[in-house]
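Enquirer: Sequence and computational prediction follow.
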Amino acid sequence: MAARTPARRPARGGAGRAATSGVPWTQAAPAPVVLVQGAEDLLAERAVERVVALAREQDPQIEVTRLDAGTYATGELRVVTSPSLFADDKVVVVEGVERGTDDLMRDLEAYVGAPAEGVVLVARHGGGQRGKRLLDAIRAAGGPVVACDPVRTDADKAAFVADELGRAGRRAHARAVRALVDAVGSDLRELAAACAQLVADTTGLIGEETVERYHGGRVEATGFQVADAAVAGDPGRAVALLRHAMATGVDPVPVVAALAARLRTLARVGAVRGRGAGAARDLGMAPWQVDRAVADLRRWTPEGLATAISAVAQADAEVKGESRDPRFAVERAVLRVAGAVER
């Protein structure tokens, strides 16, 4: 019985805070009912496994059962949460609540009102309106909520990288973090794997040159160096990088997307330039992104930026089916972007 009581204490202490905004996955803890909510799968998986791991620390023999909400049948929850012959504690993880059957919603709502003794139930909800009444019931009952929202902005990705390295006892130069985000992109699993590789293979402060050594080829392959060269007004380097990327099997679509992203950043920063640092912060970008855009904009006129954006928009349509030769379309767009830079 001693193993059961500690499992509930973290949740009661943080229930009020969790019910309002949610806690990060690093603070997920066992409780009678834990809601893990959000579409970022990596963070949600970590939250669930952290709850399971903490429960196992208290009772290495604890029984763990996982239910798929999409195939749930009436009464399953009652069966898996019922006391065993030896009154062992249990963890029950319900995956994909947003896909849950009507039977699951009914059973879970009833369970939340009277959770079983010695059971930690983790409800994993990937987002959307399905099951909203159940989610409200969990919050109303004081169940902790673990927020696993998608990491969308580059500032959030940079913060994720810094946190990953920090939890491993490592630090990286700001330019190295920026280079890693540029190289690996938006997929959190890949960012986490890249951080793990750097932690395992290097020592000391991680610098930009280290990231380039391990992931420089990825930057080229994803088109970011192509976009950087084009925006810098260097058509020769931009085309050389583009042809190298194409030769290694890169599809034109992500290259055009990288061009569009760089130009959108210039346009957004250009629109608030002159309004002060506060306006730039409101864009939700990392400081280094704003600084780079401000530096780039010294060589761009509004007319040149409009020309470049138009060229990329045309290329976007062409590489998605309106042209018989998407490779030619993206190369022409790269040259037009580079040519729009003020000399």
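Expert: Everything's here; your move. These numbers were taken from a predicted model, which means no experiment stands behind them. Residues are numbered from 1 along each chain as shown.
Enquirer: From here on, just use CA atoms for contacts and neighbour counts.
Expert: Fine.
Enquirer: Ends of stretch 224-242, what's the gap?
Expert: This stretch, stretch 224-242, spans 10 Å end to end (CA to CA, to the nearest Å).
Enquirer: ignore the last one, stretch 287-305
Expert: 22 Å.
Enquirer: Then stretch 82-92?
Expert: 11 Å.
Enquirer: Buried residues in it, which are they?
Expert: In terms of neighbour count (16 or more other CA atoms under 10 Å), stretch 82-92 has its buried residues at Pro83, Asp88, Asp89, Lys90, Val91, Val92.
Enquirer: swap in stretch 200-217?
Expert: Judged by neighbour count using 16+ other CA under 10 Å, the buried positions of stretch 200-217 are Ile206, Gly207, Glu208, Thr210, Val211, Glu212, His215, Gly216.
Enquirer: which residues in the stretch 1-150 of the chain form strands?
Expert: Listed in chain order, the strands of the stretch 1-150 of the chain (DSSP state E, counting those that start in this stretch) span 33-37, 63-68, 90-95, 119-125, 145-147.
Enquirer: Among those, which comes closest to Gly113?
Expert: strand 33-37 (10.0 Å; CA to CA).
Enquirer: That closest one to strand 119-125, inter-axis angle?
Expert: 20 degrees (axes from the mean of the first three to the mean of the last three CA atoms, to 10 degrees).
Enquirer: Residues in contact with strand 33-37: which ones?
Expert: 44, 47-48, 112, 115, 120-127, 135, 138, 143-149 (CA atoms under 8 Å, 6 or more residues apart in numbering).
Enquirer: Next up, a structure to set beside the first:
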Amino acid sequence: MPVWLPAYLIHGDDHDRVGERRSRMKATAEVEVGPEGIEHLDGDAATPDAVAATLSAMTLGIGRRFVIVEGVERWKDAEVAPELVGVVRAIDAATTTVAFVAMEDKRLQAPAALVAAVEKVGGALVKEEALKARDLPRWAKERAGQLGIELDGAAAQALVSHVGERRVRLERELEKLALEHGEGARLSTADVEGAVSDGAEQQVWGLVDAIVGGDRTGAVEAYLTLRAQGESLPRLTGLLQSRMRTALEIARRLDAGEDRGSIAKTVRMPPWQLDRRIAEARDAGVGALATAVDRIARLELAARGDSTLDPDTEAIRTIGAVTARR
């Protein structure tokens, strides 16, 4: 069984990693006491006074008591009354663990009084800070080393370029690479691109399928999923434009009377995928695809800041426009 401290403060502005830390702690605790053994406080139940009352109350549970408190970034120092500080400092380390969770930003921070109370009781401060994009390749190299594999600078840069800027997703891909190649492996740019690009690019083809098929809802969902996974808008629009141009090229060659065999000689993709692209291009037609390519070219400019709208708003509007024909 893990050795539990009486208190934890899991905080920082990398919300993905703060959330993952919280989830891992909860999952580990559930193995020990079951889901019913976790007390989860949020909203009105997670004010400083309410938390003090909860921690002071007797429980009938058997085994260690786990309490997870969300939203402490909204607490003000003046609200953290001496009563709560005293309750935290009086936690019995042998029977109770409380985890305070703070999703911080420039305006919202865990209160200093709570930080001091957690330190005083012998707890742990776990801070997850977001990294700037330029620092992610260095972090990826370091994390790869911790997992037993080696990335050179170019390979680390390729990983970030293909996967995006969310460290949680980068870490998942590094873990996959470590499992696939084994401890001590030295991975090149080609190794990384071969492992991680197929999945991301296949997802972009899913977005293309929805656009070419006139499925507005499916296209918006695919776009939002890719963005949520950390795909940057400039890279995503570039991939999308490339794939849409391929669809337009196929449509034009079909109109010119070329058959599948002729197209297959120059369009490099698996046979099953080519058959699907040919069917989609034939159904959509040259005119609709040319219009879509033109609109997405304008979206590329918007992704670089050439728009007064939020870039994601611009993207969703573009998706709506190019799927409105159906």
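Expert: Yep, it's here. Just so it is clear, the structure is predicted and the values come from calculations on it, not from any experiment.
Enquirer: Quantify their similarity with the TM-score.
Expert: Here the TM-score for the pair of chains, by TM-score structural alignment, normalised by the length of the second structure, is 0.53; 230 aligned residues with a CA RMSD of 4.6 Å.
Enquirer: and the contacts of strand 33-37 of the first structure, which are buried?
Expert: Looks like the contacts of strand 33-37 of the first structure have 44, 47-48, 112, 120-127, 135, 138, 143-149 buried, using 16+ other CA under 10 Å.
Enquirer: what do we get in the second structure for Ile206 of the first structure?
Expert: Using TM-score structural alignment, the equivalent of Ile206 of the first structure in the second structure is Leu187.
Enquirer: For the spatially closest residue to its match that is not a sequence neighbour, list the residues it contacts.
Expert: Leaving aside its chain neighbours, Leu187 of the second structure sits nearest to Leu151 (5.3 Å; criterion: CA to CA, 6 or more residues apart in numbering). By CA under 8 Å, 6+ apart, Leu151 of the second structure lies in contact with Lys141, Ala144, Gly145, Arg186, Leu187, Ser188.
Enquirer: Let me know the distance separating the fifth one from Glu249 of the second structure.
Expert: This means Leu187 of the second structure. Applying CA to CA, the value for Leu187 of the second structure to Glu249 of the second structure is 35 Å.
Enquirer: How about the fourth one?
Expert: Here the distance between Arg186 of the second structure and Glu249 of the second structure works out to 39 Å (CA to CA).
Enquirer: now the third one
Expert: Taking CA to CA as the measure, Gly145 of the second structure and Glu249 of the second structure are separated by 44 Å.
Enquirer: before we move on, the earlier item: now, among the buried residues of stretch 200-217 of the first structure, which is nearest to Glu76 of the first structure?
Expert: Nearest to Glu76 of the first structure among those is His215, at 47.2 Å by CA to CA.
Enquirer: wait, what's in contact with Arg237 of the first structure?
Expert: By CA under 8 Å, 6+ apart, the neighbours of Arg237 of the first structure are Val226, Ala229, Ala230.
Enquirer: now the second one, nearest residue through space, not along the chain?
Expert: So the one you mean is Ala229 of the first structure. Ala238 (4.9 Å).
Enquirer: Who are the contact partners of Glu73 of the second structure?
Expert: Neighbouring residues of Glu73 of the second structure by CA under 8 Å, 6+ apart: Val101, Ala102, Met103, Glu104, Leu108, Gln109, Ala110, Pro111.
Enquirer: counterpart of Pro115 of the first structure in the second structure?
Expert: In the second structure, Pro115 of the first structure lands on Ile91 (TM-score structural alignment).
Enquirer: right, I mislabeled it, should have said Leu67 of the first structure
Expert: Counting by TM-score structural alignment, Leu67 of the first structure corresponds to Leu41 in the second structure.
Enquirer: What are the boundaries of the helices in the second structure?
Expert: Under the criterion DSSP state H, the second structure contains helices at 15-33, 48-56, 82-89, 112-120, 136-146, 153-163, 167-181, 189-212, 216-228, 233-255, 260-264, 271-284, 286-303, 311-323.
Enquirer: wait, isn't Tyr72 of the first structure in contact with Arg106?
Expert: No. If you go by CA atoms under 8 Å, Tyr72 of the first structure and Arg106 don't touch, sitting 11.3 Å apart.
Enquirer: Could you check which of these two is surrounded by more residues?
Expert: A count of neighbours by other CA atoms under 10 Å puts Tyr72 above the other of Tyr72 of the first structure and Arg106, at 19 against 14.
Enquirer: ok, residues contacting stretch 211-225 of the first structure?
Expert: Contacts for stretch 211-225 of the first structure (CA under 8 Å, 6+ apart): 176, 179-180, 182-185, 198, 226, 238, 241-242, 245, 248, 250, 254-256, 258-259.
Enquirer: quick one: Leu205 of the first structure from Ala196 of the first structure, how far?
Expert: Going from Leu205 of the first structure to Ala196 of the first structure by CA to CA gives 14 Å.
Enquirer: what's the answer for Glu190 of the first structure, then?
Expert: From Glu190 of the first structure across to Ala196 of the first structure, the span is 10 Å (CA to CA).
Enquirer: next one: Pro60 of the first structure
Expert: Relative to Ala196 of the first structure, and taking CA to CA, Pro60 of the first structure is found at 27 Å.
Enquirer: Of those two, give the one with the bigger neighbour count.
Expert: Neighbour count, other CA under 10 Å: between Pro60 of the first structure and Ala196, Ala196 has more, with 14 against 10.
Enquirer: contacting residues around Pro252 of the first structure?
Expert: With CA under 8 Å, 6+ apart, Pro252 of the first structure has these contacts: Met246, Val319, Pro326, Arg327, Val330.
Enquirer: if you set the cut-off to 7 Å instead, what comes out?
Expert: Val319, Pro326, Arg327, Val330 (CA atoms under 7 Å, 6 or more residues apart in numbering).
Enquirer: between those residues, which is nearest Ala158 of the first structure?
Expert: Of all the contacts of Pro252 of the first structure, Ala158 of the first structure sits closest to Val330, with 28.7 Å by CA to CA.
Enquirer: Can you give me the neighbour number for the nearest residue to that closest one once chain neighbours are set aside?
Expert: Once flanking residues are discounted, Val330 of the first structure sits nearest to Ala315: 5.8 Å by CA to CA, 6+ apart. Ala315 of the first structure has 27 neighbouring residues, counting by other CA under 10 Å.
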